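>>> pasting a predicted model and its sequence here:
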Amino acid sequence: MSETVLRPGDDLRRPDVPAAAALHLRAFPAFFMASLGAPFLREFYHGFVDDPDAVTVVGRADDGRLLGVVVGTLDPGRFFGRLLRRRGLRFAAVGALAAVRRPRTAVRLLRAVAYRGEVPGDASGALLNSICVDPTAEHAGHGRRLIAAWWDRARERGATSAFLVTDATGNDRVNDFYRRAGWTLVDAYTTPEGRRMNRYRRSVLDRR
């Protein structure tokens, strides 16, 4: 068996999409997007491949296996508008299957499909949508290297700030990760479904 060494640097490529979806399921089995299933996640990750506003970084083991992936966009409104035009019918089809299996997800699914990066308050700059690392490779600094590589790449492409949102409740490990990685908690808000969300920000003015 090869050593587990995550090497960030490559962009997400089309052949990586099934592995990225499977990795997301392993990393976040109890979260909403995972509850929509692998077909929905494959459509989600496909949307970042070759998009002009997408910023993606993957990490691989020495044997080429995908061990980590982080995706985001320089212009959330433009990116998600284009995503709906390009893949909206596919999202609707796979989302309908998920809603049949779990009817309680239907309302949140509609909001997810219509999402354009909006959050309450002053949310400007690039958006980091998702980061996940294979659970077998956690606790070795891989996630911090991945998110640092994503931020470096976003800055190289002109971003001066970025933000992300994550659950505020029952999500201490993830919140701690973002703080340790140099992101600053700027505010919190509650979604229409009652989820409490934290918003983090990163800027070129940060000293870290």
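Thanks, I have the structure now.

>>> could you use CA atoms for every contact and neighbour count after this?
Noted.

>>> name the residues of the helix or strand hosting Val107 that are buried.
Here Val107 sits within helix 106-114, counting by DSSP states H and E. Going by neighbour count (16 or more other CA atoms under 10 Å), the buried part of helix 106-114 is 106, 109, 113.

>>> from Ala162, how far off is Met197?
16 Å (CA to CA, to the nearest Å).

>>> tell me which of those two has more neighbours.
Taking neighbours as other CA atoms under 10 Å, Met197 and Ala162 compare with Ala162 leading, 23 against 17.

>>> how about the secondary structure of that one?
Of the three states, Ala162 takes strand under DSSP: H, G, I helix; E, B strand; the rest coil.

>>> now do the same contact list for it.
Shown in contact with Ala162 (CA atoms under 8 Å, 6 or more residues apart in numbering): 124-128, 201-203.

>>> what do you get for Thr166?
Contacts of Thr166 (CA under 8 Å, 6+ apart): 174-175, 197-199.

>>> is it correct that it falls within a helix?
No. The assignment for Thr166 by three-state DSSP gives strand, which leaves it out of any helix.

>>> in space, what's closest to Pro193 - neighbours in sequence excluded?
Careful, residue 193 is Glu; it's not Pro. Of all residues not flanking Glu193 in the chain, Arg108 sits nearest, at 7.5 Å (CA to CA, 6 or more residues apart in numbering).

>>> any idea which helix or strand carries the spatially most central residue of the chain?
The chain has Ser130 as the residue nearest its centroid, 1.1 Å off, counting by CA atoms, centre = their mean. Assigned by DSSP H and E, Ser130 belongs to strand 126-133.

>>> which other residues reach that strand?
Residues from elsewhere that reach strand 126-133, judged by CA under 8 Å, 6+ apart: 23-24, 27-28, 67-76, 117, 142-143, 147, 154, 159, 161-164.

>>> same thing with stretch 22-32?
The contact list for stretch 22-32 (CA under 8 Å, 6+ apart) reads 34-35, 37-38, 41, 66-68, 132-135.

>>> keep only those of those that are in helices.
If you go by DSSP state H, the contacts of stretch 22-32 have 34-35, 38, 41 in helices.

>>> what about versus this one:
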Amino acid sequence: MKITKIEKKIPVGFIDVHNQAFCGFFLTSLGTKFLKLYYSSVLKSPKGLVLCLQDDIGTILGFAAGTTYSKGFLKNILFHNFFSYVWVLFTGCISRPKAIYRLLNNLKKGGDKNVDFGDYAELLSIAVPPQYKGLGYGKLLLQAFEIELLKLETRKSTLTTDYFDNEGVIAFYKNMGYEIFYDFISYPNRRMYKFIKNL
């Protein structure tokens, strides 16, 4: 078993892991083509960071994806892949205009601009399939993500998670040293926590 920093392209099975880990989530509902484009955009960005946990035969057991500098990151990857996103969104969501509106609305990420300057790294996604839950893979991935940030002399990392009905995940992040930065409402009416950690 090893954790690898992905450099070139999203490996086979990566999107399947996302779909298993985030069944029923909004991003998952946008479809496989969108997810491939999204994670490829993160990977291509100079500020993107993607790690994979794989077993000895290459099966993906989990992944972590994020950015080394959060401010403007999502808008930046959208801008640099604009026509690809337009094509994927309008062909995949033409009958769901509210989905496009929600996606664009959530680029703002909420929060008080007086206290949140975006001058930190951000874990955008950490995924472990249900059959591997409880084995410590999420902890390994989060620790590896933080180690990569420290190599770049990045001293703060953040993440966002649900406010309600999410006690296990919240406890996990607190045990990993994360503290509540603030909470906010994302579109349409979803209350979220923003966590932060000094590395």
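Thanks, I have the structure now. Keep in mind the model is a prediction, meaning the values are calculated, not measured.

>>> TM-score for these two?
The TM-score (TM-score structural alignment, normalised by the length of the second structure) is 0.87; 196 aligned residues with a CA RMSD of 2.1 Å.

>>> redo the contacts of Thr166 of the first structure as a markdown table? Include secondary structure and distance to Leu89 of the first structure.
As requested, those are exported to a markdown table (DSSP: H, G, I helix; E, B strand; the rest coil; distance: CA to CA, whole Å):
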| residue | secondary structure | distance to Leu89 of the first structure |
| --- | --- | --- |
| Val174 | helix | 32 |
| Asn175 | helix | 34 |
| Met197 | strand | 28 |
| Asn198 | strand | 31 |
| Arg199 | strand | 30 |
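
>>> what ranges do the strands span in the second structure?
Per DSSP state E, the second structure carries strands over the ranges 2-5, 48-54, 60-67, 121-127, 156-162, 179-186, 190-198.

>>> average gap between whichever helix in the first structure runs longest and the second structure?
Counting residues, the longest helix found in the first structure (DSSP H) is helix 76-101. After superposition onto the second structure, helix 76-101 of the first structure sits on average 2.5 Å from its aligned residues (mean CA distance after the TM-score superposition for the first structure).

>>> which bit of the first structure covers the longest helix along the second structure?
The residue-count maximum for a helix in the second structure (DSSP H) belongs to helix 137-151. The aligned range for helix 137-151 of the second structure in the first structure is 142-156, by TM-score structural alignment.

>>> now do the matching stretch: distance to the chain's middle.
With CA atoms, centre = their mean, to the nearest Å as the basis, stretch 142-156 of the first structure stands 13 Å off its chain's centre.

>>> okay, buried residues for it please.
Across stretch 142-156 of the first structure, burial judged by 16+ other CA under 10 Å covers 142-151, 153-155.

>>> comparing that stretch with the second structure, how large is the average distance?
Stretch 142-156 of the first structure sits 0.6 Å off on average (mean CA distance after the TM-score superposition for the first structure).

>>> quick one: the closest residue in space to Ile147 of the first structure that isn't next to it in sequence from Arg78 of the first structure, how far?
Nearest residue to Ile147 of the first structure in three dimensions, chain neighbours excluded: Val70, at 6.9 Å (CA to CA, 6+ apart). Distance of Val70 of the first structure to Arg78 of the first structure, given as CA to CA: 19 Å.

>>> neighbour-wise, which of these two wins?
Val70 (25 against 13).

>>> so what does the more buried one match up with in the second structure?
Checking TM-score structural alignment: Val70 of the first structure goes with Ala64.

>>> dump the residue contacts of its match.
Counting by CA under 8 Å, 6+ apart, Ala64 of the second structure makes contact with 50-52, 123-127, 141-142, 145.

>>> if we use 7 Å, what do you get?
Counting by CA atoms under 7 Å, 6 or more residues apart in numbering, Ala64 of the second structure makes contact with 50-52, 125-127, 141.

>>> could I get these as CSV with distance to Asn81 of the second structure?
Below are the contacts of Ala64 of the second structure laid out as CSV (distance: CA to CA, whole Å):
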residue, distance to Asn81 of the second structure
Val50, 18
Leu51, 22
Cys52, 23
Ser125, 20
Ile126, 23
Ala127, 24
Leu141, 27
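
>>> out of these, which is nearest to Phe181 of the second structure?
Among these, Ser125 lies closest to Phe181 of the second structure (CA to CA), at 17.9 Å.

>>> how much space between that closest one and Leu35 of the second structure?
For Ser125 of the second structure, the distance to Leu35 of the second structure equals 12 Å [CA to CA].

>>> run a quick neighbour tally on Phe83 of the second structure.
Phe83 of the second structure: 11 neighbours (other CA under 10 Å).

>>> about what we covered before: quick one: buried ones out of the contacts of stretch 22-32 of the first structure?
34-35, 37-38, 41, 66-68, 132-134.

>>> neighbours of the aligned partner of Arg82 of the first structure in the second structure, just the number please.
Using TM-score structural alignment, the equivalent of Arg82 of the first structure in the second structure is Asn76. Using other CA under 10 Å, the number of residues around Asn76 of the second structure comes to 14.
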